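Chemist: Below: sequence and its predicted model.
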Amino acid sequence: MRADTGHWLERFFDGDNGLRWSALQDPTHPWSPQLLPWIALAKADDRDLPIILPRLEADDRPSWYCAGRSARGALRLHEALQAFIGPSYSDFDGRPYPLNADDPVEAAFAEDTVAPAYRIRASTPGDVRRIQRALELYCGLLERMPEQVRHGRRPLGALRAELDRAVAAGDEAEAGRLLEKIRGIGRLDAENLLYVHVGVRAGLGQWRELAEDGALLNQLIGLRLPPRVLADIHDALYRRYVEPSEDADAPEYALAAFRAAGLARRSTLFGSRRGLRGARVLKAFFLYELAREDQASTGLADLADELEGLDDTFAHALATLGRPTEASPPADPMDVADAAFDDLEIDRALDLYVQAPPSRKRLSRLIRCAEDVGTAEATKRVIDAIQPGDDAGNLPPSWAARLQALLEKCTADEDTRAPKGWLEWARRVEAGMGEDEAMSALREHMATWDPAELSGSKVQADELTGIINNASASAEPVFREAAPLLYQALIPESGAPPRRVKPLLQILVTKVAFLADPSQTELELARDMASTLLLIGLDAKEYEDLITDLEDLMGTQMSVFTLGWSLDLAELFAINPCPDPERRLRLVLRVTEAVRRLAHRLSPADAMVIEQLCRDYGIDCPAEIGQVETGRIDGAADALSGKSVGIYTLVEPAGQRAAALLYQICPTVRVELNSDHECTKALSHLARSADLFVFAWKSSKHQAFYCVKDHRDANNPMIQAQGKGTSSILRALLEFV
């Protein structure tokens, strides 16, 4: 216990707080039974336990102040408040409450807590007791919660891991909160915060925002961007300005779009490819070379070879635009190389310096190029290019040291150089690579790894699966942290991944199932992986194992927070092929039992979805569901009468089920669904014409988001559903109307 804990508590229960510290020590005080257990938790050494304390206003109306004492505790608290309190009988809507430093009571509360804080007030005087009872239940749960095993994690590493999971789950709001926490702890400088910001936007698919953020792009100019950041920026620019013009029958349209967007003028972004192999990066660099007035035939030929190696019809067509014949070498390669070097076109300068006559200046520039590119391939190329005329033996000491560093890098063993792929990285983790070093190497270098390494080779995928499945105690937490990044690497932009990666996905789900306290983002990640596995296809044994893992997640101590997640999960199994109906039914019965116990917290939308699920499975609906208040449904029927509703979701069955329930509420409503990935005529027309438009943003493409946003009337914006299932779509619409 911290020595000053009592001091700030005394100041909180003072001033204009109608509750007094001295009076609360008396167990007979009306507030003591509810409050003393929370005070005991506030004095505990476990910083992950939250603090919830009441303040009695002058009119005897209580307000509860809620906050965590650590980043992890704050995340748990937000989920708990939604589960135990929610908007049913309070004003809690999930938004943080800014504590006032000039208010002595709020200032005292801020002393031992971290942002965000929340303030809760009862909707009616009769709801005060309901909130007290809910908080008693929550406090009891915290008191019974076993102490968590600590692994000596630094706060920044823990937050980065949470951020990766939030991005992989598509949770934009949670990612934003975590990004602010990372900014707040002050461990990253402005440049590295910028890189994290770019990665979050890219991971969430906010390509248009990245491409059109001129201030951000200007900040990146002149920086030696990490490969992953460079890949994200090129992806964003290509998607926004060039990809809409891709046409395998007329590849010159893409070149015209590249020029029209002014991308050829952003030469600093094309200085070095840094070993990146992504299709959009290759196409962008090829177009940049084509757009140059002084095209480099060697660079074009090399890029054309790489384009032809892609499984991309347009890339093959684009490669034909390169000059068919070799251009003659420049009269003075050194002058041309110097010009390229001064323009920060490092890859091109390296090509030219290799061709230039030997000299000490040439060697110094080759060293600089190898350092800037940073790949093992560039380093080896420079070492191999050294000639006697470069006078390497008489370099000044500082340059000799830099050359020696390159020689050592070139001859380094596998344990000291950067890993070249997922499998090599996993082997090093299992061999003892530290957690921070492993995650740093992963985030920095994974953009340069061959995306086909896992999906294209069953042998490699099986070996990686075996390493993760049999991980040692030291490697286990690393693979857990890496799971979101690995999952993103396995999933193609369209369609299902190849069946050979199925065992790897199964292991990742099992890893999440073994967690003692899964966060909401980890649960969402498990649901997404389960959805992918069902899309690939499972036999009866694999299906049973998947359900067992998910039931383990439902049975964790945090299951009280996961009602909406459980409903989405039951729906997921209802709309996918089932090789074991009995096993699936047991899962659904487990969900309905949880629903029965929590019926008093259900929204009308949840109740309708549960009734729909019970009809799907041919089981009796819990009697408690019929007691859910339906006034909002009756009002929605009047509001929807004769209206048209557009629903955008990539989970088409969820949209269809939501439409069926809307017709049940109001037979005269008109519902149209859309799941187009791009801004098609159908999507833009629906966005313009629909009276109401629901956008399920967690199961969407941001290209579609911008299409809908651009075509909606400013006075009639889209309604954003917070989840992927039917209940989220229906709840968002009913709350709006």
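Modeler: That came in fine, so what should we check first? Residues are numbered from 1 along each chain as shown.
Chemist: Every contact and neighbour count from this point should use C-alpha atoms.
Modeler: OK.
Chemist: All the strands of the chain, in order from the start?
Modeler: For the chain, the strands defined by DSSP state E cover 51-56, 62-68, 114-121, 644-648, 670-674, 692-696, 719-721.
Chemist: CSV please, covering those strands and showing distance to residue 374 and mean neighbour count.
Modeler: Output for these, formatted as CSV (distance: least, CA to CA, whole Å; neighbours: other CA atoms under 10 Å):
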stretch, distance to residue 374, mean neighbour count
strand 51-56, 48, 22
strand 62-68, 42, 22
strand 114-121, 39, 21
strand 644-648, 43, 24
strand 670-674, 45, 18
strand 692-696, 41, 25
strand 719-721, 43, 20
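Chemist: Below is an additional structure, to be compared with the one above:
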Amino acid sequence: MNTILKEFFRSGNDINPYVIPAELQVLIERWAEAIARGQIGFLPRSTGDRLLWYAFAPTARQRRELLDTLDGWIGPTFSDLDIRRGELSPNDPFDQSLARLDVRPIRFEVLPRAKPESSHSRDYVRNSLIVLGRMIENRPPSEFGAPRATVEVLDDLAHAIASQDRRLAMECLDELSVTADMDFTNLAFLRLRTFAGVGDWNALLADEDLMHVVRMRRPLGITRAIQHAVYASYLGDHVGSGNASDLRKAAEMHLGQYVSLATDIPASNGSEAIVEFLLAEISGEPSETLDQLVDQACSIEPKLGTLLAHVKAAVEPVKSESEFTEKGARPDSLLPLQQAAMRFLDGEYVAAAKITLQCPPSLQAARLLLQAARSANDLSIAEQVSGYIETNSLRSAIVRADENLQRDLAWLDDRAKPAEPTDWLAWFDSLSDNSAINHSVSAEARDGWQLLDYSVISRVLNGASDEVLGRLGEWGGQFMAAHRDVILASNGVDLVERVLAGLALSAKRSRGVQAQTLALLDDLTAATVGGSWPDDALIWCGEIATNNAAAISASWCVDLLQLGTSLVGAGTVAKQDFFFAVVNSVRQFKSALSLTDLEALGVVAEELNLELPSDFATVIDEDADPGAEYRHLRGQKVVLYSLTESAITRAAQVLRRLVPDLEVDTTTEHDGSPRLAAQAAGADVFVVVVASAKHAATNFIKDRRGHKPTILINSRGSSAILDALRAA
């Protein structure tokens, strides 16, 4: 007999599971096992002349749904559900231990008690619960929880990265590790890309497989991700201070284990330029190479080039003849293929490929070319290598060689295939022909794609048909993740509206779409809004809410409503229409709403001079206290921080309504401001919405908090803030 049975059939319960009929014993054991697995189950209790049933649910949301179901399934005819609403008795010692569970079970008594009527009612309730239990056990999983294809999970992962929702990103990674057909190495690559995408540099550098990846051949995108982590964790502060000596000392202390990260690919931003130079400098590269890297840094940002020039001047490493002797022959005395191999080992993949392309054809040359092409992940090099192999008839020799070489050839065939998109613009163009879309373009292939600028994105989005926008909404997670900074930097309200249109027209239902919608609305509230764009955005958001409404996403619908109705530039009529669109979408799932959700709906309704439909009021027990879960915050000062005001403003409104004597303040101050410093030092509880905050600001706040609690929220929306404070 499992632990659940031992704990439930104890003192206070007259039922002995050992002496009841065998069929009932099997039924009870099955329900007890379901409860132990985190599923719904029912257990009976007899005390005196009373028969009580306890319904267990794994989450508060499922408990509310189950109570709503029991209302219709058992009803007031045979129970006290309409009176006690399933609450435990605070004066019953048996119930007191159950009340300590994370989710309290629903308790109801079978009525009437007196015989002979009680015999009929007890049989009816037991049989009804058996049927209900079978229906719950056999129902298909929610669309949001059903197994998904790898490409769908990857698209949601990209949406999570684009919206900086770390929690959702980790859930997608967990799902892929269980369901996706990925080997150890690809999962490690994906994990590092995800940490980099959400800016979690500490997690990236702490990953258990990091050094294994550093020592192996890897895509350029992975190399760049690790370089950014190294820069953010070890070098960034010294670059900011402009102290060349401290920067050189930090490089000596931390970069020794990362020397293999050096490449011969030009840096695309300052952090890459800094890391590439310091890796070359501590590796003892010649002065000419360091001068080239200084020039690259100057072309990106002149002051970085000046800083690196100071580092170089302070050390001036010069290779002597003896240094070449220690490593072996001088490069210019080696055969071309040997020179190429040395370039490859030094991480100069493009240079290695170019030298090898001039060598006589051989299996050794093909091996080096394939490895260099894959490591460089450069389309032009891949095409040249493919031509070299075909022209010199090396394919058959490669096919007969080892499996690693065969895999490299398969990669080359896939990379150089002309039918696939070769850049983001070609990928977007492919959306016009649904049959031609390649939804599984690898991350390695995308690493070399140049980002589109604002003008190009604006042109293609505003010129796209509804069909193309719908396909973008269905498969555009990677596009959004790649261009997130471009869209945000542009303050492009028109771009946000078109992406929302794509998500709505796709009719896609997923956690990624939900996270992306909240992020886009959050960004829209921070933009300078004018004209009719916000009204159109609310129309699309109403459709997205209709598409994604479900019991499991009811709280998300409320979050969406709160964000949308905070749009400054939107008209009152548009906000009212949006209110009813969301309320009607969630109406059939109202039992899944928490008391806090209902309170939030009331706040929005009052603000818009509307009334919440009366059927929502029936969800609320007259004796229920929606603020009970926040009473521990009474008399304290809570500060909510985010760079966008919408979610924290709504959360503050709900908190003030739930706990009138709670002082709630909100702030969007940038790091280093005196006001933010004072708020960080003075608050009893400080909440930071990391998904909408700069890393420097988060560290600034932490440094001034001392031992006081700081809550980091990795998702957007008011419900995430309120959930965290509930457990604070």
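Modeler: Nice, I can see it. Fair warning: this is a prediction, and the values are worked out from it, not measured in the lab.
Chemist: what about the strands of structure 1, which gets the closest to residue 320 of structure 1?
Modeler: Nearest to residue 320 of structure 1 among the strands of structure 1 is strand 670-674 (36.4 Å), distances taken as CA to CA.
Chemist: relative to strand 644-648, how tilted is that closest one?
Modeler: On the basis of axes from the mean of the first three to the mean of the last three CA atoms, to 10 degrees, strand 670-674 of structure 1 is oriented at 20 degrees to strand 644-648.
Chemist: Give me the mean deviation of strand 670-674 of structure 1 from structure 2.
Modeler: Once the two are superposed, strand 670-674 of structure 1 sits an average of 4.3 Å from its aligned residues in structure 2 (mean CA distance after the TM-score superposition for structure 1).
Chemist: packing partners for that strand?
Modeler: Using 3 or more CA pairs under 8 Å, 6 or more residues apart in numbering; DSSP states H and E, the elements in contact with strand 670-674 of structure 1 are strand 644-648, helix 652-665.
Chemist: Columns distance to residue 198 of structure 1 on top of these, output as a markdown table?
Modeler: Below are these laid out as a markdown table (distance: least, CA to CA, whole Å):
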| stretch | distance to residue 198 of structure 1 |
| --- | --- |
| strand 644-648 | 26 |
| helix 652-665 | 30 |
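Chemist: need the contact list for the counterpart of residue 655 of structure 1 in structure 2.
Modeler: By TM-score structural alignment, residue 655 of structure 1 lines up with residue 648 in structure 2. Shown in contact with residue 648 of structure 2 (CA atoms under 8 Å, 6 or more residues apart in numbering): 640, 641, 642, 666, 718, 721.
Chemist: wait, which of these is closest to residue 357 of structure 2?
Modeler: The closest of the contacts of residue 648 of structure 2, once distances to residue 357 of structure 2 are taken by CA to CA, is residue 642, at 53.1 Å.
Chemist: check contacts around the closest one.
Modeler: 648, 667, 668, 688, 689, 690, 692, 693.
Chemist: quick one: the nearest residue to the third one once chain neighbours are set aside from residue 232 of structure 2, how far?
Modeler: If I follow you right, that is residue 668 of structure 2. Computed as CA to CA, 6 or more residues apart in numbering, the closest residue to residue 668 of structure 2 that is not its neighbour in sequence is residue 643, at 4.7 Å. For residue 643 of structure 2, the distance to residue 232 of structure 2 (CA to CA, to the nearest Å) stands at 21 Å.
Chemist: Those two - which one has more neighbours?
Modeler: residue 643 (21 against 17; other CA atoms under 10 Å).
Chemist: With residue 88 of structure 2 as the reference, measure out to the more buried one.
Modeler: 43 Å.
Chemist: ditto for residue 680 of structure 2
Modeler: 41 Å.
Chemist: which one of those two has more residues nearby?
Modeler: Using other CA under 10 Å, the more surrounded residue of residue 680 of structure 2 and residue 88 is residue 680, with 25 against 19.
Chemist: Tell me which residues touch the more buried one, please.
Modeler: Contacts of residue 680 of structure 2 (CA under 8 Å, 6+ apart): 639, 686, 701, 702, 704, 705.
Chemist: surely residue 315 of structure 1 meets residue 308?
Modeler: Yes - using CA atoms under 8 Å as the test, residue 315 of structure 1 is close enough to residue 308 to be in contact (6.6 Å).
Chemist: Between the two, tell me which one has more neighbours.
Modeler: More crowded of residue 315 of structure 1 and residue 308, by other CA under 10 Å: residue 315, with 24 against 17.
Chemist: what residues are up against that one?
Modeler: 248, 279, 283, 307, 308.
Chemist: list the contacts for the last one?
Modeler: Each residue near residue 308 of structure 1 by CA under 8 Å, 6+ apart is listed here: 315, 316, 319.
Chemist: Helices of the stretch 401-550 of structure 1, start to end?
Modeler: 422-430, 435-445, 452-455, 458-469, 476-490, 502-513, 520-536, 540-554 (DSSP state H, counting those that start in this stretch).
Chemist: Centroid-nearest residue for structure 1?
Modeler: Central residue of structure 1 (CA atoms, centre = their mean): residue 167, 0.5 Å from the mean position.
Chemist: That one is in contact with residue 203, isn't it?
Modeler: Yes - at 5.8 Å, residue 167 of structure 1 and residue 203 qualify as touching, with contact defined as CA under 8 Å.
Chemist: Aligned counterpart of residue 150 of structure 2 in structure 1, please.
Modeler: Checking TM-score structural alignment: residue 150 of structure 2 goes with residue 156.
Chemist: and the closest residue in space to its match that isn't next to it in sequence, how many neighbours?
Modeler: Residue nearest to residue 156 of structure 1 in three dimensions, not counting chain neighbours: residue 182, with 6.7 Å by CA to CA, 6+ apart. By the other CA under 10 Å criterion, the neighbourhood of residue 182 of structure 1 contains 22 residues.
Chemist: what's near enough to touch residue 182 of structure 1?
Modeler: Per CA under 8 Å, 6+ apart, neighbours of residue 182 of structure 1: 156, 159, 160, 188.
Chemist: Which of these are buried, as a PyMOL select command?
Modeler: To isolate the buried subset of the contacts of residue 182 of structure 1 in PyMOL, counting by 16 or more other CA atoms under 10 Å, use the following:
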select buried, resi 156+159+160
